[in-house]
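1. Sequence plus predicted model, see below.
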Amino acid sequence: MNRNPPNPESQACFGDLARAGRTDAWTYGLAFVVILGGWIVLEFATILGLAALYKDWSWSISSAWSAFLLAIDGQARDTIYTLVVLASVAVMLPPLFVAVRFIHRRPWRSLLTGRRRFDWTLMLYSLGLGLILNGALFFAMAGTGGAEIVFDWDPAVWLLALVLLPLPLLAQVTAEETLFRGYIYQWVGLFTANTWVRILIPAGLFAVMHLPNPELQSGGYWALADYLLFSLYAGFLVYRTNGLEAAIGMHAAINLLVSLIITYPDSVLPGAAPWALEEIAWDWMALLSLIAVVLHYVLLLRLCPVAPPPSSKQRKPTVPLPVKRNADSLIETLALKDKRVLDVGCGGGHIARLMAGQGAHVIGLDPNPVQLRIAEAETPVADETYQAAGGEALPFDDESMELVVLFNSLHHLPPETMAPALREAARVLVPGGHLYISEPVAEGPFFTLMQPIDDETEVRALALAAIDNAEDHGLREITRAVHLHPMRYPDYETFAQRIGNIDPTRRAKFAALDARMRAAFEELGETRDDGVWFHQPTRTHLLGKGVRGLEHIRSTSNR
C-alpha cells in the first residue's frame, strides 16, 4: 500500500489526552460511578430484555419469521447466547460517553485516537491481518496440539449469526478498548510518562475482568497467559500507533474468528462457527499467539505505515527553526487592514495596539482589571477599545468578527474553559473568518529556567491538545508553524523584575530561590555583548471557520 504516515506533529500524544479535559480527582470518582453503575444497570436490562425476547419470539414477530426461528431454535442457541454476551458488554459505551463528554468535558474522539480523524484504514488492515493470522493459528493447532478440526456447517444458522453478530461484536470490542486502552490508559498517563506502566496496568485489569470466562476456567494459567499476551500487545499497538484503531481491529478479528469461522471448547463466544477444534492445548495456543502477534505487527506497519508516536523528543526540531518575534509572525501571517478583530486575553494591549496600527478595528478583552487599566492608560494608536471579559463567554453577537486572536493567552485559561473558548471564538467569527493562536511550547532553555517559578508543563500541553481538537468546533487548520521567539535581558535583575511584574506572586519565589535562579540564568542563557539571550519555541496556528458556520458550532456545542 502506498500510504504516507501522518506527521507526528499533526497528532496529539494519545496517552496524554486525558489532559484535554477535566482531570480533578472528583471527576474521576464521579466518572467511575457513572461508568460502572450505568454499565451494571444497562447490562442487567439487556440480559433480561433479550432473554424475554428470546423466550417469547414466536409471539412478537410475523408468523413466517417465527416459523423459521422455531425450526432452527435448537441450533441457534449458541448464536443468541453470543448476542447476549456481546450486548451486555456493548452497553458500557453510553455511560462511558457520558463520562467523557459531560464529566471530563473533552471530545469523544480523544478517547479513540490522537489523530484529527479516526483512521479507518489502519483499523481495517489490522482486522484483515488479524483474521488471516489468527485463523492460521487455529488451524495450526490441529497439527501441533494433536487436536482434530470438525466441520459442521448449518447454512441457515450461520447466515443468522452473520446478520446478528458483527455490529454488536464491533460495539463490544470498542467498549472494551475504549475503557481499558483508552480511558484507563490515559488516566494512568496522568501519573506517569512511563510507557510500560501505561500498558501494564490496563492489561492486568483487562485480564482480571475476563477471569470468569469459561476458557480461563478450563485452560488455567496458559489460557490466562494467552489473554495477557493479547492485552499487552493491544496496549503496545495503542502506544505505537497513537490510537485505538489497530487494537480495535485486532480484537475484532479474534472475536469474529471464534464466533463465525472456527471455535473451540468452552469459548465464551460460541456463535455459529462451521469449524471447531475438538480440544485446545493452551500451552501451544500461547506460543502460536506470540508468533501471530509478531507477524501481525511487522506486516501491519509494512502494509499500513504509521508515524512514530508524538513525544517530547520527536517534537524537538531536527532542522534549525526560524528565529522571529511572536509579533512579527502575527504580522506576516495576517492581513489586518479594515478587519474587525477581537484580541482575547489582551493583557496590557501591546498586540491590540500593534494590530490597530496595521489598520484593524480592534477590541481587546481581558478579565484582569489591572491589565485593562494598563492598556487603557496608553495612548491609542488607532481604532482600539478594551473591555472586561473572558474567552469562554464572549459578549458579542454570532458572526460579528472577522478575526479572533489568542496571543499567548490560551494556556492561561482554566483547563475546563479552553475548549469553550475555542467554541466561542468560532461562534463570533463570520463564515470564512480566521482564528490566530500563538502558544509557547513546554520545552527549551527559557522554559527550563522558568519551571521553578511557574511550571506550565501541563497547561501548555492542555492548550495544544485543545487546539488539536479545534475541528470539533467547526475550525479547520490552514497553517501551523513553529519558530523561536528571541528574548534579551541585560542582566539577571532585569529578568527577575520583568517576570515578577507580570505576576506579583512570583516575586517571593524569586527571593526564595535567588541563588538557584541566578545560576540557572547564567547556565541556560546565551551571553552576548548586549545581554543574555533566550529563544522560546512557539507554535502558531491559523484556523478558518468553514462555510457551514454557526449551524455546525451550535450542533457541536450540544454534543
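-> Done, it's in. If you're wondering where the values come from, they're calculated on a predicted model, not measured in any experiment.

2. CA only for contacts and neighbour counts going forward, please
-> Noted.

3. these two touch, right, Tyr239 and Asp16?
-> No: between Tyr239 and Asp16 there is no contact under C-alpha atoms under 8 Å: 10.9 Å.

4. How about the contacts made by the most centrally placed residue in the chain?
-> What sits nearest the mean C-alpha location of the chain, by C-alpha atoms, centre = their mean, is Ser110, with 2.6 Å. Ser110 sits next to 14, 17-18, 20 when contact means C-alpha atoms under 8 Å, 6 or more residues apart in numbering.

5. mind listing the helices in the stretch 401-550 of the chain by residue range?
-> Per DSSP state H, counting those that start in this stretch, the stretch 401-550 of the chain carries helices over the ranges 415-428, 445-450, 457-468, 492-502, 505-512, 514-524, 550-557.

6. Which one of those helices lies nearest to Pro214?
-> Minimum separation from Pro214 across the helices of the stretch 401-550 of the chain (C-alpha to C-alpha) falls at helix 457-468, 42.0 Å.

7. quick one: the closest one to chain centroid distance?
-> 12 Å (C-alpha atoms, centre = their mean, to the nearest Å).

8. could you say what helices and strands it packs with?
-> helix 415-428, strand 429-440 (3 or more C-alpha pairs under 8 Å, 6 or more residues apart in numbering; DSSP states H and E).

9. in the shortest one, what counts as buried?
-> Residues of strand 429-440 classed as buried: 429-431, 433-440 (neighbour count, 16 or more other C-alpha atoms under 10 Å).

10. Alongside the first one, take a look at this:
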Amino acid sequence: MKFIQQAYNGNNDWLAYIATIFLMFFGWQLIGIIPLVGVAYNHSENMSEFLNAANDSFMTLGINSNLYLILMIFTFFAGLVFLLIGVKFIHKRAILTVITSRSKIDWSRVMFAFCTWGAMGLVSFLIGYLVFPEDYVLNFKLVPFTILVLISFLLLPLQTSMEEVLFRGYLLQGFGTWFKRGFIALVLTAVIFGLLHSANPEVEKLGYITMVFYIGTGLLLGIFAIMDEGIELSLGFHAANNIFAAVLVTADWAAFQTEALFIDISEPQVDIVLFLPVIVLYPIIIYVFSKKYGWKNWKEKMFGVIRKPVVFDEDRFIA
C-alpha cells in the first residue's frame, strides 16, 4: 500500500484535488488545444466549415494525419504538465510520488512491460492477419510511415503517460486515501477511465458494449499499480498498446487515424475476438508480471484498510 499512502505526504484535502483537476483540464482542453485549433482554422475555408469540423473532427478538414497526431499529443502533454504543477504546488508533493514508491523510476520495469505487451500485441495481429488476410490491405508509404514511427515512439508515450499519471497515479492515490480501500479506488478509476473513452469512434460504431474492453483495461493497469507499488508497468504497457495500435493497423472507424502499415477494411462487429484481450491476454500478463516481480499479499493490498503512516518523532522522547 506504500504507493497509495504517498498521497499523505502532502496536502490531501479534497479541495486540492478539485483545484488540480481543474488546472489539468485547463492545460489539456484550453491551452494544449490552441495549436490544433490554429491549424484547423487555417485549413478551413470559412467559419462555418471550422465550426462544423469542431463538432465532428478536425480531421475532416484534410489535416495531414501525422501533423494531426502531433497536435493531439501536445494537448495531452499540456495536460500532464499542468497536472504535475498541481501535484507540486497545490498538493506540495514530490512529482515522483505519483509515479512510484521507489526512490527513483524503475525504467527496467517500463521496458519489460513495453516489450512484453508489444510482443503479445504483435503476435495477436499476425495471427489475425494469417487467419483473415482478406480483412487487411497493405498501406505502406515509406516517408509518411517513417514519420509516423518516429512520432509514435518519441511522442506518443507523452499521451499515455498523462493518462497513467492521472488515473493510476494521482486519482488512484486520492480515491485510495479517501475510501481507505485499494479495491474501491481500482474500480472507480477504471470506470472513469472507461467513460472518458466513450467518445471514441469505436464506441460509436460498436456500442457501449466496448466499455468492457476500456474498463477492463483500466482494471488491469490499476492492478499493476497497486500490486507493484508504482505505475512503471502501466506506463510501459499503455505506451506499447497505443504505439502498436498507431503503427500496425488503422481503420476508418478507429480512434487512431494514421498512416499505419495496414488498413483494416472488415466490418466491425461485436464478437468474442473483441473481448479476447480481457478474457485471455490480460490474465496471462498479470500472471507473468506477478511471477517476475514476486507480488504477494493480494488480499491485503486490494481489500486491506489504507491508513496514514505513523511518523515516529524522536524529539518527543528526548529526556
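-> Arrived safely. None of these values were measured; they are calculated from a predicted model.

11. Give me the TM-score for this pair.
-> Once superposed, chain against chain, the TM-score is 0.81 (TM-score structural alignment, normalised by the length of structure 2); 291 aligned residues with a C-alpha RMSD of 2.9 Å.

12. so can I have TSV of the helices and strands packed on helix 457-468 of structure 1 showing distance to Gly500 of structure 1?
-> Formatted as TSV, these follow (distance: least, C-alpha to C-alpha, whole Å):
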stretch	distance to Gly500 of structure 1
helix 415-428	23
strand 429-440	19
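
13. which outside residues touch stretch 223-235 of structure 1?
-> Identification of contacts with stretch 223-235 of structure 1 by C-alpha under 8 Å, 6+ apart yields 181, 199-200, 202-204, 206-207, 211, 215-216, 246-247, 250-251, 282-283, 285-286, 289-290, 293.

14. just to revisit the earlier point, most neighbours per residue, which of the helices of the stretch 401-550 of structure 1?
-> Of the helices of the stretch 401-550 of structure 1, the one with the most neighbours on average (mean count of other C-alpha atoms under 10 Å) is helix 415-428, at a mean of 24.

15. Onto which residues of structure 2 does it map?
-> Aligned using TM-score structural alignment, helix 415-428 of structure 1 spans no residues in structure 2.

16. what do you get for stretch 126-133 of structure 1?
-> Against structure 2, stretch 126-133 of structure 1 falls on residues 113-120 (TM-score structural alignment).

17. about what we covered before: among the contacts of stretch 223-235 of structure 1, which are in helices?
-> Among these, the members falling in helices are 199-200, 202-204, 206-207, 215-216, 246-247, 250-251, 282-283, 285-286, 289-290, 293 (criterion: DSSP state H).

18. sorry, back to before: could you work out which of the helices of the stretch 401-550 of structure 1 reaches nearest to Val33 of structure 1?
-> Comparison of the helices of the stretch 401-550 of structure 1 against Val33 of structure 1 by C-alpha to C-alpha identifies helix 415-428 as nearest, at 20.8 Å.

19. Distance from that closest one to the middle of the chain?
-> For helix 415-428 of structure 1, the distance to the chain centre is 18 Å (C-alpha atoms, centre = their mean).

20. can you give me the helices in the stretch 151-300 of structure 2?
-> Taking DSSP H, counting those that start in this stretch, the helices of the stretch 151-300 of structure 2 run over residues 156-164, 172-179, 182-196, 201-206, 211-228, 232-248, 272-276, 282-293, 298-303.

21. counterpart of the first one in structure 1, which residues?
-> Think helix 156-164 of structure 2. So helix 156-164 of structure 2 sits over residues 169-177 in structure 1, by TM-score structural alignment.

22. how far apart are that stretch and its match in structure 2?
-> Taken over the aligned residues, the distance from stretch 169-177 of structure 1 to structure 2 averages 0.6 Å (mean C-alpha distance after the TM-score superposition for structure 1).

23. And for stretch 217-235 of structure 1?
-> Once the two models are superposed, stretch 217-235 of structure 1 sits on average 1.4 Å from its counterpart in structure 2 (mean C-alpha distance after the TM-score superposition for structure 1).

24. against structure 2, where does that stretch fall?
-> So stretch 217-235 of structure 1 sits over residues 204-222 in structure 2, by TM-score structural alignment.

25. Same check on stretch 86-96 of structure 1?
-> Stretch 86-96 of structure 1 corresponds to residues 73-83 in structure 2, going by TM-score structural alignment.

26. quick one: contacts of that stretch?
-> Stretch 73-83 of structure 2 has contacts (C-alpha under 8 Å, 6+ apart) with 20-21, 23-29, 31-33, 155-156, 158-159, 161-162, 165-166.

27. Can you flag the buried ones in the residues you listed?
-> 20-21, 23-28, 31-33, 155-156, 158-159, 161-162, 165-166.
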